[in-house]
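[1] Mind looking at a prediction? Sequence and model below.
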Amino acid sequence: MPTDTVRYGMISTAKIGINAHIPAAVKSHNSEIVAICSRFDGPAKQAAEENGIGRWYGSYEELLADPDIDAVVNPLPNSMHHEWTIKAAEAGKHILCEKPIAVTMDEVREMTAAAEANGVLLVEAFTHRLNPHMRRARQLVGEGAVGDVRHFEAVLAFTSRDTSTDVRLKPELAGGGLWDAGCYSVSAARFILGGEPVRAAGFAADSGNYGVDTSFSGLLEFPGGAIAHMRSSVEQPGTNMGEVIGTKGKIRIPHLFEEDTPLVITNADGEERVETFAGEPRFVVQFNDFSECVLTGKAPEFPPEDGLANTAAVLALYASASSGQITAVERV
C-alpha cells in the first residue's frame, strides 16, 4: 500500500457512490477510487469511463480479489451490507460502509468480528456528524449552554421519485423510511446529546402497501429525562433540521447536512445569536479521516460499536411500532 494514499474500490454503481463518494475522493488529499464494480460488465464499464476510474469489474468478487485495492466503499442496499462487508474484510480490505451499517444486532457483531479477525477497519458512513455545526452543537450542549436538555428533534424527509424501482421501498432489501433516513436522526440525537437512549416509542405508516414504513415518527428517552423526537419519510416534502431545547435555551440547526449551516442559539430571555461555519464537504472529510486511520493506525472516532448502538436504537423504534408498546433499547 502507498504510504500517502489509500486506494479504494467502489462496490456497485449506487447513486450515492457516483454522486457523493467519487467526487469527494477526487478532492481528498489521501484517497483515490481506483476501481468500481457492478453485477454486470456494462454498468461497471460505463461508470468507470464516465468518472475517470481506471479499472472496472463485472462482479463484486473480482474487485475484492484485486491486490491493488486497500479499502472499499460499500454503498449496497441495506440488506447486503452484512454479506459484502464480511467478504471485503476476509479479502483484507478496510471498509467504509454506508449507513445503516446493518439491520440486525447479530449482523453488526459479525461484521465487527470479521474486521477484527482480519486486521481491517470498519466504519459506518454517517457524514452529518462531521459537519462543524453538529460538532459545535454537541460542544454547547456538553458545556450546559442550554441547561438541562428536555427535548431534541431531528427531521429528515423527502419524496421518493420512482416508487417502482426505489430500493428504499423494497422489504427484501431492508428498505423503509426509518432505516434510510431516520437512522440519521437517531445518530444525530445520540451524537449531540452525548449519550445512549434507554426506551423507544415508534409509530409507522405504510401508505402504499410496500411492506416498509414510508413515514415514521419515534421518541427516544435518554438518561436524565431528555426526549428525542425522530421523524423520517420517503413520501413527504423535503425537510431537514434539528433542534435542542433545554431549561436555559435552545439551539436550532436549520440543515443537518450542509457544511455552512449556521446555529441559531436562543437563551432563556429569548435573545438570539447566530454562529456561522465554513468547512470542507463532509464526504471529503470522511475520506480524509478514514484514510488517515488506515495509513497511520489511528483509531477511528466512530468504531463499529457506535454503529451497533445506533442499530439498537433503530430496532427498538421498529419493535415499538410493531408491538404498540414502549420498548427498551438494548444496551451494548
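    Received, thanks. If you're wondering where the values come from, they're calculated on a predicted model, not measured in any experiment.
[2] going forward, measure contacts and count neighbours with C-alpha atoms only.
    Noted.
[3] residue ranges of the helices in the stretch 1-150 of the chain, please?
    15-16, 22-27, 41-51, 60-64, 81-90, 105-117, 132-142 (DSSP state H, counting those that start in this stretch).
[4] out of the ones you listed, deepest packed?
    Highest mean neighbour count among the helices of the stretch 1-150 of the chain (mean count of other CA atoms under 10 Å): helix 81-90, with a mean of 22.
[5] Need the residues that contact that helix.
    Counting contacts by CA atoms under 8 Å, 6 or more residues apart in numbering, the residues outside helix 81-90 that touch it are 64, 72, 74-75, 94-95, 97-98, 101-102, 107-108, 110-111, 114-115, 118, 120.
[6] neighbours around residue 269, how many?
    Neighbour count for residue 269, taken as other CA atoms under 10 Å: 8.
[7] That one belongs to a helix?
    No: assigned with DSSP: H, G, I helix; E, B strand; the rest coil, residue 269 falls outside any helix and is coil.
[8] Could I get the full set of strands for the stretch 151-300 of the chain?
    For the stretch 151-300 of the chain, strands defined by DSSP state E, counting those that start in this stretch occupy the ranges 199-205, 215-221, 227-233, 235-246, 249-253, 263-267, 272-275.
[9] and residue 73, what is it in contact with?
    Contacts of residue 73 (CA under 8 Å, 6+ apart): 8, 9, 10, 11, 17, 95, 96, 97, 98.
[10] go again using 10 Å as the cut-off
    Contacts for residue 73 (CA atoms under 10 Å, 6 or more residues apart in numbering) come out as 8-12, 17, 21-22, 33, 36, 85, 88, 93-98, 125.
[11] Put this next to the first one:
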Amino acid sequence: MNKKVRWGVLSTAKIGLTQVIPAMQQGQYSEVVAIASANAEKVTEAAARLGIAQIFNSYEDLLASPDVDAIYNPLPNHLHVPYTIKALQAGKHVLCEKPIGLNPAEAQQLIDAAAQYPHLKVMEAFMYRFHPQWQKAKEIVADGLLGEVKYIHTDFSYHNIDPANIRNKPEVGGGALMDIGCYCISFPRFIWGQEPQRVVGLVHRDAEFGTDTLTTGLLDFGDGRQASLSCSTRMEPFQRAAIGGDKGRLEIEIPVNAPADVPVKLYLQRNREIEEIIIPAYNQYTLQGDAISEAIINNTAAPTPLADALGNMRVIDALVSSAKQGIWMSV
C-alpha cells in the first residue's frame, strides 16, 4: 500500500465537491485521483476545478480502475448500499455518506456483503465524530464533569423548498429525518455508547413532496436517560446540541457543520457558572478521510464499524413506525 490511499469519487454531488474532496486533498494519508459522472460537462468542470487527474463517464469504469484503492460514495441515499456493494465486489474500500441506506434491511445487506471481503474497510461518513469538539464532549462526560448524564437534546434545521432537490424526494430517501435527523440520533448513541430501548416519534409530511418536513423524537435509553430531537427542512437554519447531567450541562454550539477555518465553542455550566471552551479550527472531513485512510494503510479496523450504521438505521425506522402507529416502538 502507498503512503496515501488513492480515492475515487462517485458523482459530482455537492457535498463531495464543496466539502469532502477539498478536505481529503489536504489529508496526510489520502489523495483524490479520480471522479465519475455520466454528465460529461459537470465531471470535466469539477475535475479541472479541483485538480483531479482522472475522469470517468460511468461509475462502473471508475470502480474497475486499478489506479483507485478506495471509493467515496456521496450518491443519493437509495444508491448508497447498491454502489457500496459494487465497490466491494471491485476490490475497493468504501467511505459511504450517511445514512448508510434506506432501512435496516439494506444496512444488514451491506454488513453481510462486507463480511465476504474482510480485508476491505467500509465506513459510514459521520464526520462529526472526528472533530475534537466531540472528542472533548465525550471526555467531559467520561470524566464525570456533568455528573450522571440524563438527557441529550439536538435541534437541526434548514429551509429547502426546491422540488428538484433530492432531499425533497421520498423515493430516493429524502426528508428531514434521513438527511439531518440521522445526526441527532447518532449523537446520544455516540456519547452513551449504547442503543435506545424504545422511541416515540411525531412526523409532519409535506402534502406535495411526501417527505417529512418536521420530525420530533424521544429516545428512551433506560435508567432515566432520555434523548430528544427536532429536525426540519422548513425552518430557519439552526443547529445546537446539549448534554445535561445532575452536576453540569454542556452545550455544543455548532455540532454538525463545524467550520474548518474558525474555532468552535463549547459551553460548560457547573455550579451556575458557565465556562467557554474554545476548540481550535479543524477540518472534520480531513480528519475523517485520514482516519479511514490510515486504517486502510495499516490494515486495522475501520474507526466506526458498520454495526453502528445498522444501529442508527434501526432507530430511524422505529421513529417512522412510531409516528405511523402513534405508539412507542421498541428498538
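    Arrived safely, thanks for sending. The structure displayed is predicted, hence computed values, not measured ones.
[12] got the helices of the stretch 1-150 of structure 1 as TSV, with distance to residue 230 of structure 1 columns?
    Shown next, in TSV, are the helices of the stretch 1-150 of structure 1 (distance: least, CA to CA, whole Å):
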stretch	distance to residue 230 of structure 1
helix 15-16	23
helix 22-27	29
helix 41-51	36
helix 60-64	35
helix 81-90	24
helix 105-117	21
helix 132-142	16
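[13] Quick one: closest of those helices to residue 160 of structure 1.
    Ranking those by proximity to residue 160 of structure 1 (CA to CA) places helix 15-16 first, at 13.7 Å.
[14] Against structure 2, what's the mean shift for the closest one, could you check?
    When structure 2 is superposed, helix 15-16 of structure 1 averages 0.3 Å from its matched positions, counting by mean CA distance after the TM-score superposition for structure 1.
[15] returning to that earlier point: just name the most buried of the strands of the stretch 151-300 of structure 1.
    strand 227-233 comes out most buried of the strands of the stretch 151-300 of structure 1 by mean count of other CA under 10 Å, with a mean of 26.
[16] Can you name every helix or strand that that strand contacts?
    Other elements packing on strand 227-233 of structure 1 under the criterion 3 or more CA pairs under 10 Å, 6 or more residues apart in numbering; DSSP states H and E are strand 149-159, helix 177, helix 183-193, strand 199-205, strand 215-221, strand 235-246.
[17] Switch the ones you listed over to a markdown table; also include distance to residue 81 of structure 1.
    Putting these into a markdown table (distance: least, CA to CA, whole Å) gives the following:
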| stretch | distance to residue 81 of structure 1 |
| --- | --- |
| strand 149-159 | 22 |
| helix 177 | 17 |
| helix 183-193 | 15 |
| strand 199-205 | 24 |
| strand 215-221 | 23 |
| strand 235-246 | 25 |
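[18] do you know which of those lies nearest residue 325 of structure 1?
    Per CA to CA, nearest to residue 325 of structure 1 of those: strand 199-205, 7.0 Å.
[19] Now do the closest one against strand 227-233, angle only.
    Using axes from the mean of the first three to the mean of the last three CA atoms, to 10 degrees, the inter-axis angle of strand 199-205 of structure 1 relative to strand 227-233 is 20 degrees.
[20] What residue in structure 1 is paired with residue 6 of structure 2?
    Taking TM-score structural alignment, residue 6 of structure 2 has residue 7 as its aligned residue in structure 1.
[21] Kindly apply the preceding question to residue 278 of structure 2 instead.
    Match for residue 278 of structure 2 (TM-score structural alignment): residue 276.
[22] which non-adjacent residue is nearest the residue nearest in space to the middle of structure 1?
    Residue closest to the mean C-alpha point of structure 1, counted by CA atoms, centre = their mean, is residue 126 at 3.0 Å. Spatial nearest neighbour of residue 126 of structure 1, chain neighbours left out: residue 99 (6.3 Å); criterion: CA to CA, 6 or more residues apart in numbering.
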